[in-house]
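Student: Show me how the following folds:
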Amino acid sequence: MDFVKADDMLGPYFTSEIAAYQDAIGKSGRDMVLSLSPGRVLSLAHLERLRSNAQMWRVSDDLWDNWDDVEAQFARLARWAPHQRPGTWADADMLPLGRIAHRAERGPERLTRLTADEQRTMMTLWCMARSPLMLGCDLPSSPPETLELLTNADLLDVPKASRNNRELLRDGDLVLWAAESTTTADRFAAVFNTGGETLEAAFPLGDLGLGERASWDAWSAVEAWSREDARPGTAASGSVSPASGLPGGVLQCAVPPHGVRFYRFS
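Tutor: Next comes the predicted model:
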């Protein structure tokens, strides 16, 4: 056995039972991952105890394929992301993508009810927060679009090798996250729109963690879902050119409802 999932352990927090699981694993003579859930009332006060006894712990109740469940994870992951470290991970729950409810625990068998933008938002948020990525679907009968979501190389580099993952800004429907690569000089930024209308946003590059005087002379950027060049004035970016009066060190984007723009800066 390699993976043990212990349910109903965190709300309330069952201190002695969790320690007993870890004690039994320790006596087994081999490594196993202990995953604890659920965690809707899980407090950071338990952080050191969790790190000592488990490798994963859920930070919410069961997550399903509806926007309210996804949106609720923003605040939770903003609290937990700064505390992620190798071997001990706050878990935002499985990804309800593709064909789910194969045996219909809740609702009929179906393709996920999340829109394409909501699916990209969920994948991006989970990666930026370095949540474990576990798939909650029947993969063989899921559409090709599901595989495209799961194989975005730029996005997957964030959970593989990044640091300083954090929420930088929350202003109404606008949420901004940033992170830094640990293997290159690259930086990552995700602009989320949790509202129901398209959102226009503009950020000085310095506000994205690229340095106080960062400019497009020093950085290039690609929006990883569309593969568009993000530099102002480029044909693909849809951005306003510097000649319009915007300074050269500004990222400008339009984010669809419940959507995201994810940028890799090099």
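Student: From now on I want contacts and neighbour counts done on CA atoms only, so please keep to that.
Tutor: OK.
Student: Please enumerate the helices of the chain.
Tutor: Assigned helices in the chain, in chain order: 15-28, 47-53, 67-80, 116-128, 144-150, 153-160 (criterion: DSSP state H).
Student: could the ones you listed be laid out in a markdown table, adding mean neighbour count and distance to Glu167?
Tutor: A markdown table is the format used below for the helices of the chain (neighbours: other Cα atoms under 10 Å; distance: least, Cα to Cα, whole Å):
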| stretch | mean neighbour count | distance to Glu167 |
| --- | --- | --- |
| helix 15-28 | 13 | 30 |
| helix 47-53 | 15 | 19 |
| helix 67-80 | 17 | 6 |
| helix 116-128 | 23 | 9 |
| helix 144-150 | 14 | 22 |
| helix 153-160 | 17 | 14 |
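Student: quick one: contacts for Phe3?
Tutor: Under the criterion of Cα atoms under 8 Å, 6 or more residues apart in numbering, the contact list for Phe3 reads Met32, Val33, Leu34, Ser35.
Student: Give me the subset of the residues you listed lying in strands.
Tutor: Judged by DSSP state E, the contacts of Phe3 include Val33, Leu34, Ser35 as members of strands.
Student: one more, for comparison:
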Amino acid sequence: MSRALFTATALAAASLCAASPAAAKTAFDGVWLFDKAPPMPGVTMMEVRSKGAKIEGHVTTLWYGPIEMMNPRIQDGRLLFEARNINDRDHPTRPWSVSLDKGQAHLKGRIWASEVDTQGYRGTTKDAKARTFRFTALPPLGQPIPGKLATTPPMGWSSWNKFAEHIDDRTVRAMADAMVSTGLRDAGYLYINIDDGWQGKRDANDMLQPNEKFPDMKALTAYVHSKGLKIGIYSSQGPRTCAGYEGSYGHVAQDAKSFADWGFDYLKYDLCSGEWFYADADRVKRSYHEMGAALQATGRDILFSLCEYGRFDVGSWGRDVGGQLWRTTGDITDDYETMTKIGFDKNGNPAHAGPHGWNDPDMLEIGNGGMSAAEYRTHMTLWAMSAAPLMMGHDLRETSAETLALLTNRRVIAVDQDARGVQGKAVRKQGALEVWAKPLADGRVALALFNRGAESASLELTAADAGFSSVTQVEDLWSGATAAILPTSYTVPAHGAVMIAVKGQ
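Tutor: Alright, predicted model coming up:
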């Protein structure tokens, strides 16, 4: 929404409040209230006014505030209009309709993933005032925020891939216990991150409270810290999170202080419904800077994870708004096609990655069961070569020996965590085969050979792939085997990967 349109919508909201049933010029004019609309997008009110043949109006929602009626007109006894449909390039607008029956307004429409099919009744000017969406001003973009955290890509666990919004205090504690008992903590995985679904309502002072699944946040963070781990939390700059819970819109500094007071060490900040309000690069940057500055003002070290799906070349400004990692893509799912599309093609510009700032192709799916052993090895190899954050997403209590071996291989983790902080990239492609290189701090170069095809295939790796004229040592990073020279060729299974480190000159 442009600034002019945003302002116009706000003014329209205010002026429509003056409408009353008595002043109606069409049967649809006036205030209509909705009490039983689904929570997504949370329709609360519709306001319509007409002057001659011109009709104006909007639908107020909890998620997106006022949704302007585009091209409103009356046809066959119904009020028809279009609404902007965020985040859907194939359907930038969606049709909506209103029909009247026995004094009730039947509103139907769709926005993004939300279907609206609900009945409303006439309201008053007083009702409209009570339900009018309250906009909040977005501060100007401040000075770059210096970063001192995440010298290497963060490692840990996040609740979303396995539990979605069905997460609770007991499960978080169990994940912390399992992180320790499995040896994952000692392998470098430190963060236990609560994703969406923890939020309750705001109290009389507008302080956001956790819901009944999280009875005591301070006690929970203390428990996780007692295990030698750190703990993260989740929010959105919009009025609602992706799962429909309370966001930080209008309460950014307040929520940052709460996160710090509770003892959190990490915040994932997800654009979600905020993309309705912050739909261009300038406002998206400002919305992340607002939270980045608020986190810094708390005085607590809180890792800041930007989740805006790779829009507006986020890697070029992520550090400036206080971010230590930034998503480069949409959500991962537990299948080879999505994982490889993200990992090979949507993993961000390598020039943007390095100490204190990392391209984030999303969480690991290893252990969730949707891919083969070879595909999960590709997943781990690709994320390590990309210097990506390693955030597990399975139930840690159900970690098989095979999964644990993939996730705790010290040689592979060392490539991801290498102090030089270089993001690897493809140096050679031959059909379905790709060779990637990643220079390491000790002078060696990690090489990965990926087979993206459906059949086993062979390829020779050369000293030139690593930028050397000759190779003096080879280490297989998955098996630990060493050799003085490269073999004639490597045979890689379908959807599999080979990963080595070479020393040379």
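Student: And the TM-score between them?
Tutor: Aligned and superposed, the two chains score 0.79 in TM-score terms (TM-score structural alignment, normalised by the length of structure 1); 229 aligned residues with a Cα RMSD of 2.2 Å.
Student: still on that earlier bit, considering the ones in strands among the contacts of Phe3 of structure 1, which possesses the most neighbours?
Tutor: Neighbour counts for these peak at Ser35, which has 22 neighbours (criterion: other Cα atoms under 10 Å).
Student: which one in structure 2 is aligned with it?
Tutor: Using TM-score structural alignment to pair residues, one finds that Ser35 of structure 1 aligns to Ser305 in structure 2.
Student: likewise Arg166 of structure 1?
Tutor: Counting by TM-score structural alignment, the partner of Arg166 of structure 1 is Lys425.
Student: if I look at the residue nearest to Thr298 of structure 2 when sequence neighbours are not counted, how far off is Tyr490 of structure 2?
Tutor: Counting by Cα to Cα, 6 or more residues apart in numbering, the nearest residue to Thr298 of structure 2 once its immediate chain neighbours are dropped is Lys257, at 5.8 Å. With distances taken as Cα to Cα, to the nearest Å, Lys257 of structure 2 is found 54 Å from Tyr490 of structure 2.
Student: quick one, which of those two is more surrounded?
Tutor: The neighbour count for Lys257 of structure 2 versus Tyr490, taken as other Cα under 10 Å, is higher for Lys257 (19 against 15).
Student: in what helix or strand does the more buried one lie?
Tutor: For Lys257 of structure 2, the enclosing helix or strand under DSSP states H and E is helix 252-262.
Student: How far away from the center of its chain is that helix?
Tutor: The offset between the C-alpha centroid of helix 252-262 of structure 2 and the centroid of the whole chain comes to 20 Å, using Cα atoms, centre = their mean, to the nearest Å.
Student: same thing with stretch 37-47 of structure 1?
Tutor: What separates the centre of stretch 37-47 of structure 1 from the centre of its chain is 18 Å, taken as Cα atoms, centre = their mean.
Student: Buried residues in it, which are they?
Tutor: Ser37, Pro38, Gly39, Leu42 (16 or more other Cα atoms under 10 Å).
Student: Just send those residues back as TSV, with distance to Ala214 of structure 1 too.
Tutor: As requested, these are arranged in TSV below (distance: Cα to Cα, whole Å):
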residue	distance to Ala214 of structure 1
Ser37	42
Pro38	42
Gly39	40
Leu42	39
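Student: and which of those residues is nearest Thr198 of structure 1?
Tutor: Closest approach to Thr198 of structure 1 among the buried residues of stretch 37-47 of structure 1 (Cα to Cα): Gly39, at 32.4 Å.
Student: residue contacts, that closest one?
Tutor: Counting by Cα under 8 Å, 6+ apart, Gly39 of structure 1 makes contact with Leu10, Gly11, Trp57, Arg58, Val59, Ser60, Asp61.
Student: repeat for Ala6 of structure 1
Tutor: Taking Cα under 8 Å, 6+ apart as the definition, contacts of Ala6 of structure 1 comprise Leu34, Ser35, Leu36, Ser37.
Student: aligned partner of it in structure 2?
Tutor: For Ala6 of structure 1, the aligned position in structure 2 is Tyr269, judged by TM-score structural alignment.
Student: Show me where the stretch 51-200 of structure 1 has its strands.
Tutor: In order along the chain, the stretch 51-200 of structure 1 carries the following strands (DSSP state E, counting those that start in this stretch): 56-58, 89-91, 99-100, 110-111, 162-171, 174-181, 187-193, 199-204.
Student: give me the stretch of structure 2 that the second one matches.
Tutor: Mapped onto structure 2 using TM-score structural alignment, strand 89-91 of structure 1 spans residues 358-360.
Student: residues making contact with that stretch?
Tutor: Stretch 358-360 of structure 2 is contacted by residues 153, 315, 324-328, 347-350, 352-353, 387-389 when judged by Cα under 8 Å, 6+ apart.
Student: those helices in the stretch 51-200 of structure 2, which residues are they?
Tutor: Counting by DSSP state H, counting those that start in this stretch, one finds helices in the stretch 51-200 of structure 2 at the ranges 125-131, 160-163, 169-181.
Student: so can I have TSV of those showing distance to Gly367 of structure 2?
Tutor: Compiled in TSV, those are given as follows (distance: least, Cα to Cα, whole Å):
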stretch	distance to Gly367 of structure 2
helix 125-131	46
helix 160-163	10
helix 169-181	14
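Student: Just send these back as a markdown table, with mean neighbour count and distance to Gly504 of structure 2 too.
Tutor: Supplementary listing: the helices of the stretch 51-200 of structure 2 in a markdown table, determined by neighbours: other Cα under 10 Å; distance: least, Cα to Cα, whole Å:
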| stretch | mean neighbour count | distance to Gly504 of structure 2 |
| --- | --- | --- |
| helix 125-131 | 16 | 69 |
| helix 160-163 | 18 | 41 |
| helix 169-181 | 18 | 37 |
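Student: Please name whichever of these is nearest to Ser458 of structure 2.
Tutor: Comparing those by their distance to Ser458 of structure 2 (Cα to Cα), the top pick is helix 160-163, with 34.0 Å.
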